[in-house]
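Student: Mind looking at a prediction? Sequence and model below.
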Amino acid sequence: MKSKAYHAFEQKISYFDDDVDLIDVLRDGILKGELNDPDSKYLIKNIDGSKHKHLSRRSNSDGSRELVINHLRTTLYSGYIKDVYEEVTHYLRMILIKSAENGFDSARIVGEHTCKLDAAKILSSGSWQGVSELVANSIFQSLESEQSTLKLIKKISDKLALNVDSTLINNALPYLEIRHFLIHADGRLTQDFINKNKKIKHKDRYVKLELELIKKLRLSVSALIKEFDSKVVSCNLLKEEDLQP
C-alpha cells in the first residue's frame, strides 16, 4: 500500500521526467539539422514571422540554434528543480494534514509551535476534517517560515514519529536547497554551500544545470519520499480512504 499523496507525487514527477526527455529529443533533432530549412531565413522550420516575432529575429545558423535550444534546456532544468521542491513540500503538507485528520497525537503534531486560529475560521470549517486541515496548515506554514529545508523535513519526520533515515535526508538535501539559489540568486551558490557539497558542480559559483544534476536530484528525492511514505503506511497514520494499492 501507499498513500494517495505519494501516488500524486509520483505522477507529477513522471510528467516532469517527460519534459526532460522531450527537451533532449528536441535538442538532438535541432543539433542534427532535422528541423533546419536551408531555404528559409528563419532559425528552424515552421516559424511564422508574424506570429513568432522573437524567434524570427534569430539568424538561420548552427550557432543560433545551439544557443536557443541550450537556453531552453537550462530553463527547463531550473524549472524541474523548483517544481520537484514544491511537490516535496506539498507531499509533506498533505501527510501532516491527513495524519491529523486520522487522530494522530495532537500534542506531538503541535509540539513547540503555537497555533493561533481565528474563531470564525474554526466554526466555518464545518467538520473535524476541516479543523484538522486548518491546524495542520498553520503548523506547516510555521515550519516553512523557518526557511530551512533540513528543519522542515526533519521536523515533519519527528512530529509524526517516523524516524526517517537521516542518510536519505542528507543525500537529497543539497539538491533541494539548489532551488533557493535559483530563486533568490539566479543560481549563484554561496561558498559555504560549495564547501559542504563538493558533488554539486558549478562554474564561477553558478550551479551547472545539466542532466547529471537532474538525475541525481530525481534519484535522491524519490528515495527520500518513498521512505517517508513507507513509514507513514507502516505506522498506520492514515485512514483507509487516503491509501491505495
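Tutor: Nice, I can see it.

Student: hey, let's count contacts and neighbours off CA atoms from now on
Tutor: OK.

Student: for the protein, which residue is closest to the average position?
Tutor: Nearest to the mean C-alpha position of the chain, counting by CA atoms, centre = their mean, stands residue 84 at 1.5 Å.

Student: Shouldn't that one be within a helix?
Tutor: Yes - secondary structure of residue 84 (DSSP: H, G, I helix; E, B strand; the rest coil): part of a helix.

Student: Name the nearest residue to it, ignoring sequence neighbours.
Tutor: residue 13 (7.0 Å; CA to CA, 6 or more residues apart in numbering).

Student: Specify the local secondary structure of the residue of the chain most remote from its centre.
Tutor: The C-alpha centroid of the chain is most remote from residue 39, which lies 42.8 Å away (CA atoms, centre = their mean). With three-state DSSP as the basis, residue 39 sits in coil.

Student: just the one 4 residues further on next, same as before
Tutor: Assigned with three-state DSSP, residue 43 falls in the coil class.

Student: can you pull the contacts of the nearest residue to it once chain neighbours are set aside?
Tutor: Distances taken as CA to CA, 6+ apart put residue 60 closest to residue 43, at 4.2 Å, once the chain neighbours are dropped. By CA atoms under 8 Å, 6 or more residues apart in numbering, the residues touching residue 60 are 38, 40-44.

Student: Check it against this one:
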Amino acid sequence: MKTKSSVRFFARAAHLDVDIELADVIMISIKQGMLNTEDHEYIFDKVDIEKHPRLAERKISHTSRRHAAEHLKATLCEAFIKNIYEDTTQYFQEIIDAAAKNGLDPQRLIGEHQTNFKANEVLQAGGWDKVVSMVAESVFRKLLNERDTKKLLEKINIKLKLDVSSTTIDNALPYFEIRHLLVHNDGKADKKFCDAFPDFCTSIGKKIKLDAKLIQDARTAISALIEEFDQQIVSKSIVASNQLQP
C-alpha cells in the first residue's frame, strides 16, 4: 500500500520527466536538421512571424538553432528542480493534514509551533475536519518559514514518530538547496552552499550546471526520500486507511 499523496507526487514527477524528454527530442531533431530546410526565411520552418516574433528575429544558422534548443532544455531542467521541490512540500503538507485528522497527538503535531485562531475563523471553518486542517496547515507553514529544509524534514520525521534514515534525507538535500539558489541567487552557488555540498560546487558565484545527470540524480534521491517516508507512514498507520491505495 501507499498513500494517495505519494501517488499524486509520483504522477506529477512523471509529467516533469516527460517535459525533459520532450525537450531532448526537440534538441535532437534540431541538431539533425529535421525542423528546418535550407531555403526557409526563418530559423525553423514552422515559425510564423505573427505568432512567433522573437523566433522570427533569430539569425538563421545552425548555432542559433542549437542555442535555442539548449536554452529550452535548460529552462525545463530549472523548472524540474523548482517544481519537484514544490511537489515535495505539497506531499508533506498533505501528510501532516491527514495525520492530524487521523488522531496524531496534538502535542506532537504542534510542539514548539504554537498557533492561534480567532473565534470567527474557527466558526467559519465549516466543521471539525476543516479546523484540524487549519491547524495542520499553520504548523506546516511555520516549519517552512524556518527556511531550513533539513530541519523541516527532520522535524516531520520526529512529529510523525518515524525512523527515516538521516542518509536518505542528506542525499536529497543538495537538490532542494539548488532550488533555493535558482529562486534567490540566479542559480549561482554561494559560500554556504559550497561549504555544505562541495561535490556540487566548482566555485563560489558560478551557476550550478543543470545537466542530465544532475536531473536524474535529483529525481532518484528525492524519490527515495518520498518512498522511505511513505513506507513508514503506511506501516505505522499514520494516516487513515481511506488515504491509502494499492
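Tutor: On my side now, so go ahead. Because the structure is a prediction, the values reported are computed rather than measured.

Student: one step back: against residue 33 of the first structure, how distant is the residue nearest to the centre of the first structure?
Tutor: Separation of residue 84 of the first structure from residue 33 of the first structure (CA to CA, to the nearest Å): 32 Å.

Student: Give me the neighbour count for residue 109 of the second structure.
Tutor: 24 (other CA atoms under 10 Å).

Student: how far away is it from residue 115 of the second structure?
Tutor: 11 Å.

Student: what do the two both touch?
Tutor: Listed as contacting both residue 109 of the second structure and residue 115 by CA under 8 Å, 6+ apart are residue 139.

Student: circling back: the residue nearest to the centre of the first structure matches what in the second structure?
Tutor: Counting by TM-score structural alignment, residue 84 of the first structure corresponds to residue 84 in the second structure.

Student: so its match makes contact with residue 14?
Tutor: No - with contact defined as CA atoms under 8 Å, residue 84 of the second structure does not count as touching residue 14 (10.3 Å).

Student: Can you check which residues contact both of these two?
Tutor: Contacts common to residue 84 of the second structure and residue 14, judged by CA under 8 Å, 6+ apart, are absent.

Student: Helices of the second structure, start to end?
Tutor: 4-31, 53-57, 62-101, 106-110, 119-124, 128-145, 149-159, 166-184, 191-196, 212-235 (DSSP state H).

Student: Of all those helices, which one comes closest to residue 245 of the second structure?
Tutor: helix 4-31 (6.2 Å; CA to CA).

Student: Tell me how many other residues crowd the closest residue in space to residue 10 of the second structure that isn't next to it in sequence.
Tutor: Spatial nearest neighbour of residue 10 of the second structure, chain neighbours left out: residue 223 (7.9 Å); criterion: CA to CA, 6+ apart. Neighbours of residue 223 of the second structure under the rule other CA under 10 Å: 20.

Student: do residue 19 of the first structure as well
Tutor: Count around residue 19 of the first structure with other CA under 10 Å applied: 16.

Student: for the one 5 residues further on, same thing?
Tutor: As a burial measure, the neighbour count of residue 24 of the first structure was computed by other CA under 10 Å and equals 15.

Student: Check the one 5 residues further on too.
Tutor: By the other CA under 10 Å criterion, the neighbourhood of residue 29 of the first structure contains 13 residues.

Student: what's the answer for residue 203 of the first structure, then?
Tutor: Residue 203 of the first structure: 9 neighbours (other CA under 10 Å).

Student: Pick out whichever of the contacts of residue 60 of the first structure sits closest to residue 100 of the first structure.
Tutor: residue 44 (54.2 Å).

Student: OK, contacts around that closest one?
Tutor: 30, 35-37, 60, 65.

Student: And the buried ones among those residues, selectable in PyMOL?
Tutor: Restricted to buried positions by 16 or more other CA atoms under 10 Å, the PyMOL selection for the contacts of residue 44 of the first structure reads:
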select buried, resi 30+35+36+60+65
